[in-house]
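[1] With the sequence up front, the predicted model follows.
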Amino acid sequence: MYLVGLTGGIASGKSTVSSMLRELGCPIVDADVVARKVVEPRTLAHSRIVFHFGHEILLENGEIDRQKLGRIVFADAEKRKLLNSITHPEIHKEMLKQIIYYFLRGFRYIVLDVPLLFETRKLTHFLNHTVVVYCDPATQLSRLMLRDALTQEEAEQRLAAQMPLNEKRGLASHVIENSASREDTHRQVLRLHTKLEDSMDFLLVRVLAVAATAGLGGVLLYAAKMIFS
């Protein structure tokens, strides 16, 4: 088992590629799904967010109104930084639990679907491969406006809060071009999956697993905690 980071930009089609990989049987640890889980009512992160941002960001059922909170943090870099400092540690802990689960099930590789993979750089040193889902800027803007019912100004504001896709593209070991048809994207995903399945990168992790059974398990567990803490 080894780790593959999947990222992109907002409305670039990362979720589409992630779904295609899941259909191929790849285990996906989705940071967005985890992020929603760790801020559910009665969690530590939920309490801290309400404390700092006020009860007005809550829906009637007590859940966080993600759109309302999003408008606040995308308009203020310091508030965005505060929110990340609350949620990221909890997200990393939950992701580690899922990685261990899939590792024990014997999968060849695990995909970490992380929107801000290159922005935070918290995980990049521990990934064997990184994949960026790319589309041209005009397509990305129009998709975002349509998907989230945003004005052009609002959409541009959200895009400006992220690293440009061209920059992410230069940092990735693999690029999925998602400006054309779904069929074209699917062909690229199939080629990527075959390449990852054929990779020998999983051998190092198996060596570490053998080492753990030889009495180094505590050291490896400590290292994992350091990575995601």
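    Cool, the structure landed.
[2] going forward, measure contacts between C-alpha atoms and count neighbours the same way
    Noted.
[3] Quantify the burial of residue 46 by counting its neighbouring residues.
    21 (other CA atoms under 10 Å).
[4] Quick check: which element contains it?
    Using DSSP states H and E, residue 46 falls within helix 44-53.
[5] okay, pairing it with this:
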Amino acid sequence: MGKPWVLGLTGGIGSGKSAAADAFAELGVATVDADHAARWVVEPGRPALSKIVDRFGKGILLEDGQLNRAALRERVFAEPEQRQWLEELLHPLIRDEIQQFLAAAQSPYTILVSPLLIESGQYKTVERVLVVDVPTELQLARALQRDQVPEAQLRAIMQLQLERDERLKYADDVLCNTGDKAALYEKVGRLHEYYLSLKGGQV
């Protein structure tokens, strides 16, 4: 079997990206999540974590030595130059982690799940883009229910993501996720059959 082609899967916060990725994974598709890679690169003992501590102090750690993500998020949201520093540190490390995973994948195609697939330019590294789409108010309601964070913080995260209409311009395929889990799995199953028929992600 040749090298698998890569599908980029994205969508706004609360759209159901992870649920869609899980559905593909159950069908045997290798998936890697950029958010998970972002966690791996700041595990205790990894060089990135010590650099973050050097910059922000030991108060940025939890008692067990893990990164306090909530504290770091507050700092970088409040100070754009800190966010830029953090992105410049982490993005190359995350990219390397993802590439290692994709290089080892054994399925006919693989999936890169990334909330900022388009904003970060990662979409240029994949053969095809699937956008999981829901109306903005449903997106907000789902994310509020799931994350239990203040609405203002969620809206701040959404501000960093592309507007819904803008994101859809980059889509080769759109998965409308306004229904229940069964409906989502049915749509993923149909897309999977279609993707298996593609060579290199192209029609």
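    Arrived safely, thanks for sending. Bear in mind the structure is a predicted one, so any value in this text is a computation, not a measurement.
[6] on that earlier part again, just the buried residues of the helix or strand just after the helix holding residue 46 of the first structure, please?
    Using DSSP H and E, the helix or strand that follows helix 44-53 of the first structure in sequence is helix 66-74. Neighbour counts over helix 66-74 of the first structure (16 or more other CA atoms under 10 Å) mark 69, 73, 74 as buried.
[7] Next: stretch 143-151 of the second structure.
    For stretch 143-151 of the second structure, using 16+ other CA under 10 Å, the buried residues are 143, 144.
[8] what sits up against it?
    Stretch 143-151 of the second structure is contacted from outside by 13, 14, 154, using CA atoms under 8 Å, 6 or more residues apart in numbering.
[9] and residue 97 of the first structure, how many neighbours does it have?
    Residues near residue 97 of the first structure, counting by other CA under 10 Å: 12.
[10] mind checking how far it is from residue 218 of the first structure?
    Distance, residue 97 of the first structure to residue 218 of the first structure, by CA to CA, to the nearest Å: 16 Å.
[11] Repeat that for residue 195 of the first structure.
    The value you get for residue 195 of the first structure to residue 218 of the first structure, if CA to CA is used, is 33 Å.
[12] before we move on, what about residue 183 of the first structure?
    46 Å.
[13] so residue 123 of the second structure sits right up against residue 7, yeah?
    No: the pair residue 123 of the second structure / residue 7 is not scored as a contact, 9.1 Å apart, by CA atoms under 8 Å.
[14] quick one: common contacting residues for those two?
    Among the neighbours of residue 123 of the second structure, those also in contact with residue 7 (CA under 8 Å, 6+ apart) are residue 129.
[15] re earlier: most neighbours, which of the contacts of stretch 143-151 of the second structure?
    Highest neighbour count within these, by other CA under 10 Å: residue 14, with 24 neighbours.
[16] pretty sure it contacts residue 136?
    No: judged on CA under 8 Å, residue 14 of the second structure makes no contact with residue 136 at a distance of 9.1 Å.
[17] Helix, strand, or coil at the closest residue to residue 162 of the second structure other than its chain neighbours?
    Distance criterion CA to CA, 6 or more residues apart in numbering; nearest residue to residue 162 of the second structure, sequence neighbours excluded, is residue 119 at 6.9 Å. Put simply, residue 119 of the second structure is coil when judged by DSSP: H, G, I helix; E, B strand; the rest coil.
[18] Surely residue 119 of the second structure touches residue 158?
    No: counting by CA under 8 Å, residue 119 of the second structure stays clear of residue 158, with 11.9 Å between them.
[19] Of those two, which one has the most company?
    residue 158 (18 against 13).
[20] And the particular helix or strand that has residue 187 of the second structure in it, what's buried?
    Taking DSSP H and E as the definition, one finds residue 187 of the second structure inside helix 181-196. By 16+ other CA under 10 Å, the buried positions in helix 181-196 of the second structure come out as 184, 185, 187, 188, 191, 192, 195.
[21] what about the residue nearest to residue 162 of the second structure, distance to residue 108 of the second structure?
    From residue 119 of the second structure to residue 108 of the second structure the distance is 27 Å (CA to CA).
[22] Now which residue in the first structure aligns to residue 89 of the second structure?
    Under the alignment defined by TM-score structural alignment, residue 89 of the second structure is paired with residue 86 of the first structure.
[23] So that match sits against residue 49, correct?
    Yes: using CA under 8 Å, residue 86 of the first structure is in contact with residue 49, at 7.3 Å.
[24] how about the helix holding residue 46 of the first structure: buried residues?
    45, 46, 49, 53.
[25] Can you add distance to residue 20 of the first structure and give the residues you listed back as CSV?
    CSV is the format used below for these (distance: CA to CA, whole Å):
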residue, distance to residue 20 of the first structure
45, 31
46, 31
49, 33
53, 36
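[26] can you tell me which two in those are farthest apart?
    Within these, 45 and 53 form the most distant pair, 11.9 Å apart (CA to CA).
[27] Could you name every residue contacting both of those two?
    Joint contacts of residue 45 of the first structure and residue 53 (CA under 8 Å, 6+ apart) do not exist.
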